[in-house]
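In: Coordinates for the following, if possible.
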Amino acid sequence: MTDRSVAELAQLLRSRGLTSTELVTACLDRISAVDPVVRAVLAVDDTALAQAGAADRRHATGRSLSPLDGIPVLVKDNIDTAGLAGTAGSRLLAGTPPDRDAEVVARLRAAGAVILGKTNLTEWGNFRSTGSIEGWSAVGGQTRNPHDPEHSPWGSSAGSAAAVAAGMAPLALGTETDGSLVCPAGVCGVAAIKPAPGTLPVAGVVPISTVQDSIGPLAARLEDAALCLAVLTGHPLPAAPAPPESVRVGLWHVKGMAPDAQETAERAAERLRDAGAVVVPVELALPRDMLVDGLDALCAEFPPSLERYLGGRRDAPATLDEIIAANRRDPVELALFGQDLFERCAALTDEDRALAPDRRRRSRQQARDLLAKALADHGVDVLMAATSGPAWRIDDGPDPFTRTSSTLPALAGRPNISVPAGFSGELPVGISLFGPPDLAELLPYALLAERCCGERRTPAVLRDLPLR
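Out: Have a look, this model is predicted:
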């Protein structure tokens, strides 16, 4: 039941072949059975069954609110839900939940979706330390990869990706500043859409940068993520893949990425060629000054973005300096890694902050020019690359440095979509598609890639369960 597409579930709910109460119960049962191992769900909403009952009454009288009416959705715990969690993974925000829903959660509720619970994340969206551990937070502990619990789920939307992969919910919301949606999706074997910043409102989201942050959906299938995004934006997205004979794809092998990820991308390219697409190699080098400008801008944008958010939370620290000081007093928070990024951001001078807007504009324009040049010079419609290498084994030290393809579209403020593409042993590897500035233009290429290249397996944590 939990493994059907959202469109199928919606049809069953409307026709009364399935009730939302039955669907939500199945999701809660799956969470009970699997989450003690995966640790993806940080909090379950006690009102989920009541929400499902309300959806059932609407369906019974033919008053369905949207294709998401009665569909369970998990929400990353840096996105506010009134009265529920809202920790960003930090013990400093674990005392008093938010008073209000984030705007995107209000849209989910207006569409009739059932807020099932909150998912674990890399603490503070993976912006506390350069030596952080993906998928770990002081509140939720270590989320694990459902395909092999000894391996990482990546992050920062670790819990959302792992929960969807393990069938705990058909949909989840995550956030991304650079890679935090597409990378966990890639290593957990699910689909994710990272829209351009501003596509969905970030009000009520614990921020890194209100300029670069983006909210997006994760699902087992790209069509489900696209449906969710269409409901939340109110703008239907195209569902039909572009004709294969008209597609030209630029394959980018990211320098330094794991060889098995590159091999997966090559196999995906061959499958696209078999479907009639033209795939040509593309070389891209990311200029160091673009990367430095982007990080410098991010560090300057973080304190004011965060402090504006904290101003709306009761019983929360008011400033970044207060958070740094409180973390130093808490042996749990700093037990595994420090807070050097926080400290770097807090130490910025007035001059650094004044230069941030120009650095942001310069970095974004460079990234956009690089994308546009790659598309034009090679005569391609879209760029494709392995999202990242496969997940690494979890141990007691900092995560290894791993190359991804997410930084260029992130800095450009462009949409990015990751879909499952293959496996390295038992571990999934995703491919990302990006380049076009408009998500409606990008989506058909990603749907085509998923149709040609998508490979799925039942995650290891589910193989011994009686699934329904």
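In: CA only for contacts and neighbour counts going forward, please
Out: Fine.
In: ok, now which ones touch the spatially most central residue of the chain?
Out: Closest residue to the average C-alpha location of the chain: L181 at 2.2 Å, with C-alpha atoms, centre = their mean. By C-alpha atoms under 8 Å, 6 or more residues apart in numbering, the contact list for L181 reads 155-157, 161, 174-175, 192-194, 216, 218.
In: which of these lies closest to P287?
Out: Nearest to P287 among the contacts of L181: K194, at 22.8 Å, using C-alpha to C-alpha.
In: Counting neighbours, what do you get for the closest one?
Out: Here the count is done by other C-alpha atoms under 10 Å, and K194 has 32 residues near it.
In: Please apply the same query to I323.
Out: I323, neighbours per other C-alpha under 10 Å, totals 15.
In: so it is in which element?
Out: helix 320-328 (DSSP states H and E).
In: Please report how far the residue of the chain most remote from its centre lies from R14.
Out: Residue distances from the centre of the chain (C-alpha atoms, centre = their mean) peak at T61, which lies 35.1 Å from the mean C-alpha position. Remark: distance between T61 and R14 (C-alpha to C-alpha, to the nearest Å) = 10 Å.
In: ditto for R353
Out: 53 Å.
In: what about those two, which has more around it?
Out: R14 (24 against 18).
In: Please list all residues in contact with the more buried one.
Out: 59-60, 62, 64.
In: Buried members of these into PyMOL, please.
Out: In PyMOL, this line selects whichever of these come out buried by 16 or more other C-alpha atoms under 10 Å:
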select buried, resi 59+64
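In: Pull up the gap between T199 and L284, please.
Out: 27 Å.
In: Show me the helices in the stretch 351-468 of the chain, by range?
Out: Here the stretch 351-468 of the chain has its helices, by DSSP state H, counting those that start in this stretch, at 407-412, 439-453.
In: can you tell me which of these comes nearest to I79?
Out: I79 sits nearest to helix 407-412 of all these, at 19.7 Å, using C-alpha to C-alpha.
In: circling back: return the member of the contacts of L181 nearest to S129.
Out: The closest of the contacts of L181, once distances to S129 are taken by C-alpha to C-alpha, is S156, at 12.6 Å.
In: Please generate a structure for the following sequence too, so the two can be compared:
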Amino acid sequence: MSRPAVCLAALVTALLAAPASAAAATPPTATYASIAQLQQRMDAGTLDSRQLTRQFLERIRQIDQSGPALHAVLATNPDALQLAAALDTARRSKTRSPLYGIPVLLKDNIDTGDRMLTTAGSLALTDASAPHDAALVERLRKSGALVMGKTNLSEWANYRSSNASSGWSGVGGQTRNPYALDRNPCGSSAGSAAAVAAGLVTVAIGTETDGSIICPASMNGIVGIKPTLGLVSRNGIVPISHNQDTAGPLARNVADAAALLSVIAGSDPRDPATADADKHATDYTRSLDPNGLKGKRIGVVRQLAGAEPNADRVLEQAIATMKAQGAIIVDPVTLPHLSELGAQESTVLQYDFKHDINAYLATRTGLKVHTLADLIAFDQREAAREMHWFGQELFERAEAKGPLTEKAYTDALTKAKQLAGPDGIDAALAKDHLDALLAPSQGPAFVTDPILGDHILSGDPTIGGASQPAAVAGYPSITVSAGWTHGLPIGIVLFGAKWSEPTLISIAYGFEQHSQAWQPPKFLDTVEGTPQLAGSP
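Out: Just a heads-up that it's a prediction; the model follows:
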């Protein structure tokens, strides 16, 4: 079954029919306008893609390259204004998707066959551009979206050292959280999330192996969707693991994220995992039901709460909102085998990374590195620039692994998938006839620490956070902003069965309409209410 055409009218109707929505509450400027609002202005002739692109490029200059200096954007497309002008010329003669003429930023581990580099944040990949667009970039361009630039990320998508600072790369430096500049944006899709939160762009693409969409979306107060493994092609994306990697949308509201997912989802013969994607991909804006919570059975996974009091408080507020809107809350729900996932996942990722990064590097021409061993040697030679803050022990552990035929790998993979999927999420959903599972996404953003690395709290160090079950299983999850502490956003995450994106989007949209949690960032130097130390001015 082919993917239905994305319906702009459905998106506009869904947004305008709900005046309490987070998108409708944003200021009437391009900076924080929704896709539907921008399309209305372009249809009315009061805005065109070239003007919109110029506004965003200027905001990147003012906010990202100077001013608060977020370091969220690694590079802007040198052809952006020319491409926008061409889209404006063709606008009247095109059957348009919601993304037509809308600038999009891409995480810089996604190939573009243009004048921009694809670096994964590493200086090792700066010698030459990628030869071709990634499959999802092909879909974006076909839809009329404008690829405006590349965003900073945790180098190698946070798979180089366990002591890394999220949002740091050798190419782009440290990305800062726009809500409090001394706080971390989380990662690895740090720049994509921070850019959307700061109004540098309307929507962006991130990638996730485990938490790299969900965590930065939550800590930057926006919406992130981690799709089912195989819904979006991984062709042309710098990999960690073909068993867990996926790209997904980052947006300030659920409607915009759904519109973006509708464009990038679908089968691709270059990625065997997407063989069934066209059977499930759809126009996700049709799931934007303001009453999406009514009658939904949602289970609270208390095992994934309890690590951070502010996140727990926001979770309780979210549960109350859901109940008030007709959701049936089952609390608590036990997610079996949760503490057993970490060791299996770690083994799988080490084997996969060596195999997958070597295969990816074989597709790149003009580089001086061709294997993981080359990358390790490069970092050693360039230690002053690449290893000033942290090392590469994950690289070294992966390089020590053998082929994917080794029993240690096949056993770990089989066990991980079984425990996370059929014996984990599926079993929990079936036991109480649930539509989705609920937990805090993460606590509030932690202080950036280049010495000790990330300070992500967890009640159980063997549990990889709320993102891990869906990530290991290859199932979908969505995070949406739900509350605040000291001016920092806190999100909730919903996850469910394979291909359950429409249900999760409907629940998240229904929650968003009534929580009204989104707020623009203030670019504060530190959090609100920070006590002064003795002797401070």
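In: quick revisit: just the ones of the contacts of R14 of structure 1 in helices?
Out: The members of these that map onto helices under DSSP state H are 59-60.
In: Report the two of the contacts of R14 of structure 1 separated the most.
Out: A60 and S64, at 8.7 Å, using C-alpha to C-alpha across these.
In: Map A204 of structure 2 across to structure 1 for me.
Out: The criterion is TM-score structural alignment: under it, A204 of structure 2 has A172 as its aligned partner in structure 1.
In: Quick one: distance of whichever strand or helix holds its match to the chain centre.
Out: Per DSSP H and E, A172 of structure 1 falls inside strand 171-176. Its chain's average C-alpha position is 4 Å from that of strand 171-176 of structure 1, according to C-alpha atoms, centre = their mean, to the nearest Å.
In: now stretch 319-337 of structure 1
Out: Worked out by C-alpha atoms, centre = their mean, stretch 319-337 of structure 1 lies 26 Å from the chain centre.
In: likewise stretch 401-410 of structure 1?
Out: 14 Å.
In: Was I right to think L229 of structure 1 contacts P217?
Out: Yes. Judged on C-alpha atoms under 8 Å, L229 of structure 1 makes contact with P217 at a distance of 6.6 Å.
In: hang on, isn't D64 of structure 2 packed against L70?
Out: Yes. Using C-alpha under 8 Å, D64 of structure 2 is in contact with L70, at 4.7 Å.
In: Count the residues that sit near the match of A204 of structure 2.
Out: 31.
In: In contact with it, which residues?
Out: 73-76, 160-161, 163-164, 217-219.
In: Please name the nearest non-neighbouring residue to it.
Out: Nearest non-adjacent residue to A172 of structure 1, counting by C-alpha to C-alpha, 6 or more residues apart in numbering: L74, 4.5 Å away.
In: aligned partner of that neighbour in structure 2?
Out: Structural alignment (TM-score structural alignment) places L74 of structure 1 against L105 in structure 2.
In: Give the helix, strand or coil label for that match.
Out: strand (DSSP: H, G, I helix; E, B strand; the rest coil).
In: quick one: it and L125 of structure 2, what's the gap?
Out: 19 Å.
In: What of C186 of structure 2?
Out: Distance from C186 of structure 2 to L125 of structure 2, by C-alpha to C-alpha: 23 Å.
In: What residue in structure 1 is paired with E386 of structure 2?
Out: With TM-score structural alignment as the criterion, E386 of structure 2 pairs with E333.
In: Contacts only, for the closest residue in space to T126 of structure 2 that isn't next to it in sequence.
Out: Spatial nearest neighbour of T126 of structure 2, chain neighbours left out: T119 (6.0 Å); criterion: C-alpha to C-alpha, 6+ apart. Counting by C-alpha under 8 Å, 6+ apart, T119 of structure 2 touches 108-109, 125-126, 171.
In: Which one of those is nearest to L367 of structure 2?
Out: Nearest to L367 of structure 2 among the contacts of T119 of structure 2 is L125, at 6.5 Å by C-alpha to C-alpha.
In: So F423 of structure 1 sits against T264, correct?
Out: Yes. With contacts counted by C-alpha under 8 Å, F423 of structure 1 reaches T264, the gap being 7.5 Å.
In: Identify the contacts common to these two.
Out: V429.
In: These two - which one has more neighbours?
Out: With neighbours defined as other C-alpha under 10 Å, F423 of structure 1 and T264 compare such that T264 has more, 23 against 19.
In: quick one: what's aligned to the more buried one in structure 2?
Out: Using TM-score structural alignment, T264 of structure 1 sits opposite V314 in structure 2.
In: hang on, L250 of structure 2 is in a strand, isn't it?
Out: Yes. Membership of L250 of structure 2 in a strand is supported by three-state DSSP.
In: isn't it right up against I205?
Out: Yes. Using C-alpha under 8 Å, L250 of structure 2 makes contact with I205 at a distance of 5.9 Å.
In: quick one: contacts for T404 of structure 1?
Out: Counting by C-alpha under 8 Å, 6+ apart, T404 of structure 1 makes contact with 179, 183, 254, 257, 386-389.
In: Distance-wise, check it relative to L370 of structure 1.
Out: Using C-alpha to C-alpha, which is the criterion applied here, T404 of structure 1 is 17 Å from L370 of structure 1.
In: follow-up on the earlier one: V282 of structure 1 versus the residue nearest to the centre of structure 1, what's the distance?
Out: L181 of structure 1 is 24 Å from V282 of structure 1, by C-alpha to C-alpha.
In: I appreciate the help and will end here.
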